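**Q** Sharing a model prediction with you, sequence too.
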Amino acid sequence: MSEKNREGKRTARERLAVEREKQKAAERRRRTLIVAASVVCVLGLAAVIGIVAANSGKDDGSDSAGPVVAPSGANGDDQLAIPVGKADAKSSLTVWEDFRCPACKSFEDAYRSTIHELTGAGQLKVEYHLATIIDGNMGGTGSRTAANAAACAQDAGKFTAYHDVLYENQPPETDDAYAKNDKLIELAKKVDGLDTPAFRTCVEKGTHNSWVAKSAAAFRNGGFSGTPTVILNGKNIYQDQTMTPAKLKKQVQDAAKG
């Protein structure tokens, strides 16, 4: 065999060896990419699971640890209602509200004075139930934190006044200002005698957070369409397009006469 032929065969073998090495390298890269992709998928799934777990229940405060501590005087099923007015009043109004809810503020602005007049006259009793629907819809914790603060005000016998202050000073729905304890304590100064060390401690520790979570769960499980839900003597009057404060007053006063 000539030197030229031997050189040609050697060159061919070398090219083949180089090509095989390239194929092996390509295979190694392919396997590496498959493994990496699998790891990314697993990590991605874990991240999704983690996000879901982290967000689950955030609309109802269920991420709050601790025992369920009902505010003073709470009544009804599982002590989830805060009562206002005389217990023997002929008419009963059940109100499901969220302190971040603009529609709740509109209801309160329109009906506040009438409800105060009727409860003051002993003709109407009101049971307030606190929901956290806006926390779930918009994100944040202001609904829950404000509800806890209102429950703390109930402990101090100042629920009605503080309830009104929260609605009168309600921030825009997208502004989670009520998530800040300092803001809620600042508003307590508008209620005579509420800004006390006991109230501050109750707010800052989230004493009633688990109770709020339980109330929010009752709202979700109650089949209600939204907040506010306002029920007078078993009838949902918020869905009644003809209802007005004057009509509510007449119905309550008529029931008191009967």
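**A** Nice, thanks for sending it over.

**Q** use CA for all of it now, contacts and neighbours both
**A** Will do.

**Q** Tell me how far N181 lies from C104.
**A** Distance, N181 to C104, using Cα to Cα, to the nearest Å: 21 Å.

**Q** what sits against E14?
**A** Applying Cα atoms under 8 Å, 6 or more residues apart in numbering to E14 gives no contacts.

**Q** what about it, which helix or strand?
**A** Assigned by DSSP states H and E, E14 belongs to helix 3-55.

**Q** which strands and helices sit next to the helix or strand following that helix?
**A** Once the chain leaves helix 3-55, the next helix or strand it forms, by DSSP H and E, is strand 82-84. Packing partners of strand 82-84 (3 or more Cα pairs under 8 Å, 6 or more residues apart in numbering; DSSP states H and E): strand 124-130.

**Q** From the contact counts, what lies against the helix or strand following the strand it packs on?
**A** Under the assignment DSSP H and E, the closest C-terminal helix or strand after strand 124-130 is helix 133-138. Counting contacts by 3+ Cα pairs under 8 Å, 6+ apart, helix 133-138 is packed against helix 142-155.

**Q** Strand 124-130 and the helix it packs on, what's the angle between them?
**A** Relative orientation of helix 142-155 versus strand 124-130 (axes from the mean of the first three to the mean of the last three Cα atoms, to 10 degrees): 140 degrees.

**Q** Packing partners of the helix or strand just after helix 142-155?
**A** Counting by DSSP H and E, the element after helix 142-155 in chain order, helix or strand, is helix 159-168. Packed against helix 159-168 by the contact rule (3+ Cα pairs under 8 Å, 6+ apart) you find helix 102-120, helix 142-155, helix 181-188.

**Q** go with 10 Å
**A** strand 82-84, helix 102-120, helix 142-155, helix 181-188 (3 or more Cα pairs under 10 Å, 6 or more residues apart in numbering; DSSP states H and E).

**Q** Any chance of those in a markdown table with distance to A198 as columns?
**A** Output for the helices and strands packed on helix 159-168, formatted as a markdown table (distance: least, Cα to Cα, whole Å):
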| stretch | distance to A198 |
| --- | --- |
| strand 82-84 | 19 |
| helix 102-120 | 27 |
| helix 142-155 | 9 |
| helix 181-188 | 11 |
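
**Q** most packed of the ones you listed?
**A** When you average the neighbours per residue for each of the helices and strands packed on helix 159-168 (mean count of other Cα atoms under 10 Å), helix 142-155 leads with a mean of 28.

**Q** ok, and here's another one to check against it:
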Amino acid sequence: MSENKRNGPHSARERLKEQRERDKAREKQRRVLIVSAAVVGVLGLAAVVGVIAAGGDKNSGSDKAGPVVAPTGATDEDAKPAIPTGKADAPSTLAVWEDFRCPACAQFENVMRDSIHELEASGALKVDYHLATLIDGNMGGSGSLRAANAAACAQDAGKFTAYHDTLYINQPPETDDAYGKNAKLIELAAKVPGLDTPAFRSCVNDGTHDSWVKKSNEAFQNGGFRGTPSVLLNGESIFPTKGNEQISPDNLKKWVAEANKGKKAGTASPSAG
């Protein structure tokens, strides 16, 4: 009995240490896999998403069909409106189809953001952001449309990336259509130095880019995508996996390095935003 008493506290400390090591290992794995885990819920609703994509976005906002006003620097290659970021001559392109109300999109962005920005800064990668309004059609409301228009207004001001990131960092719950209120979007603009200007407010309140966003969403609906986010590297889907490998910050860097082997990094001035 005395031997057990002597060993008891020691064994307890060892067990606690081992448990902490296991917890650390699980946390590391969780951070790598969090994006893939998040997408399960989205893909689990594939049937619903498919109906929405085929039937149109009935709750995407006002029915007024104003002129299509593209934000400054936007592209429209293959009739797929996009806001480009990074150096225009970067050898690899990441196409990201997103919805600002989509929880899986926020998890993707919040996990992958630093790596994407690092690859952009090095000239290895440019990103084309395609804005969709899928959640408006699924949950009701207009937050997807309103937030996308506001992001396009931020692009006009040359501050798309900072505002895009701010929207995902502060994303409300999927069922809360907080982004349907222009006042909330303008409030968040104050977090981006120099963005909250009369021109930005007017652009947001007037819905200047609403028709452009709706055109982008139509391209998403017609693109055969299963949900948001849909992420393609040089045209190949990499979300949630590429081959047998799951997406992660390290794997994205590896895949870009493999794709860019023997190619020069981009040196052109960064795209607006």
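**A** The structure has been received and is ready for your questions. Quantities reported herein were computed from a predicted structural model and do not represent experimental measurements.

**Q** what's the TM-score for these two chains?
**A** The TM-score (TM-score structural alignment, normalised by the length of structure 1) is 0.76; 204 aligned residues with a Cα RMSD of 1.6 Å.

**Q** ok, back up a step: just tell me which of the helices and strands packed on helix 159-168 of structure 1 ends up closest to Q170 of structure 1.
**A** Among those, helix 102-120 comes nearest to Q170 of structure 1, with 7.5 Å by Cα to Cα.

**Q** matching residues in structure 2 for the closest one?
**A** Mapped onto structure 2 using TM-score structural alignment, helix 102-120 of structure 1 spans residues 103-121.

**Q** A152 of structure 2 reaches P84, doesn't it?
**A** No: look at A152 of structure 2 against P84 with Cα atoms under 10 Å: they stay out of range, at 11.2 Å.

**Q** one step back: out of the helices and strands packed on helix 159-168 of structure 1, which comes closest to R6 of structure 1?
**A** helix 142-155 (84.9 Å).

**Q** The closest one vs structure 2, average distance?
**A** Superposing on structure 2 and averaging over aligned pairs (mean Cα distance after the TM-score superposition for structure 1), helix 142-155 of structure 1 comes out at 0.2 Å.

**Q** In structure 2, what stretch matches that helix?
**A** Taking TM-score structural alignment, helix 142-155 of structure 1 hits residues 143-156 over in structure 2.

**Q** can I assume E127 of structure 1 is in contact with S91?
**A** No: using Cα under 10 Å, E127 of structure 1 is not in contact with S91, being 11.2 Å away.

**Q** Quick one: residues contacting A95 of structure 2.
**A** Neighbouring residues of A95 of structure 2 by Cα atoms under 10 Å, 6 or more residues apart in numbering: 82-84, 126-130, 230-237.

**Q** Kindly report the same for G137 of structure 2.
**A** Residues counted as contacts of G137 of structure 2 (Cα under 10 Å, 6+ apart) are V49, V51, I52, A53, G55, G56, D57, K58, N59, S60, G61, S144.

**Q** just curious, which of those residues is nearest to E245 of structure 2?
**A** When these are compared for distance to E245 of structure 2 (Cα to Cα), V49 comes out closest, at 25.1 Å.

**Q** How about the closest one, nearest residue that isn't a chain neighbour?
**A** Of all residues not flanking V49 of structure 2 in the chain, G227 sits nearest, at 6.3 Å (Cα to Cα, 6 or more residues apart in numbering).

**Q** Near the one you found, how many other residues are there?
**A** Counted by other Cα atoms under 10 Å, the residues lying close to G227 of structure 2 total 27.

**Q** cool, the one 5 residues further on as well?
**A** L232 of structure 2: 18 surrounding residues under other Cα under 10 Å.

**Q** could you measure the corresponding residue of structure 1 for it against A74 of structure 1, distance?
**A** Aligning on TM-score structural alignment places L232 of structure 2 opposite I231 in structure 1. Per Cα to Cα, I231 of structure 1 is found 18 Å from A74 of structure 1.

**Q** got a list of what V42 of structure 1 touches?
**A** Residues near V42 of structure 1 by Cα under 10 Å, 6+ apart: A36, V48.

**Q** Can you find the partner of it in structure 2?
**A** With TM-score structural alignment as the criterion, V42 of structure 1 pairs with nothing.

**Q** isn't A54 of structure 2 right up against N217?
**A** No: applying Cα under 10 Å, one finds A54 of structure 2 not in contact with N217, separated by 11.5 Å.

**Q** ok, the two, which is more surrounded?
**A** Higher neighbour count among A54 of structure 2 and N217: N217, with 27 against 13, using other Cα under 10 Å.

**Q** so how far is stretch 231-238 of structure 2 off the chain centroid?
**A** Its chain's average C-alpha position is 14 Å from that of stretch 231-238 of structure 2, according to Cα atoms, centre = their mean, to the nearest Å.

**Q** what's in contact with that stretch?
**A** With Cα under 10 Å, 6+ apart as the criterion, stretch 231-238 of structure 2 contacts 91-98, 108, 125, 127-129, 225, 230, 239-243, 245-247, 251-252, 255-256, 259.

**Q** do stretch 182-197 of structure 2 as well
**A** Residues outside stretch 182-197 of structure 2 that contact it (Cα under 10 Å, 6+ apart) are 143, 146-147, 149-151, 153-163, 165-167, 170, 178-179, 200-201, 203-207.

**Q** just the helices in the stretch 151-258 of structure 1 please.
**A** Assigned by DSSP state H, counting those that start in this stretch, the stretch 151-258 of structure 1 shows helices spanning 159-168, 181-188, 197-205, 209-221, 245-257.

**Q** Let me have the ones you listed in CSV, adding distance to Q23 of structure 1 as columns.
**A** Output for these, formatted as CSV (distance: least, Cα to Cα, whole Å):
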stretch, distance to Q23 of structure 1
helix 159-168, 71
helix 181-188, 64
helix 197-205, 65
helix 209-221, 60
helix 245-257, 83
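
**Q** Single out the most deeply packed of those.
**A** Each of the helices of the stretch 151-258 of structure 1 was given a mean neighbour count from mean count of other Cα under 10 Å, and the largest, a mean of 23, is that of helix 209-221.

**Q** on contacts alone, who are the packing partners of that helix?
**A** strand 91-97, strand 124-130, helix 133-138, helix 142-155.

**Q** Of all these, which one is nearest V39 of structure 1?
**A** Per Cα to Cα, nearest to V39 of structure 1 of those: helix 133-138, 31.9 Å.
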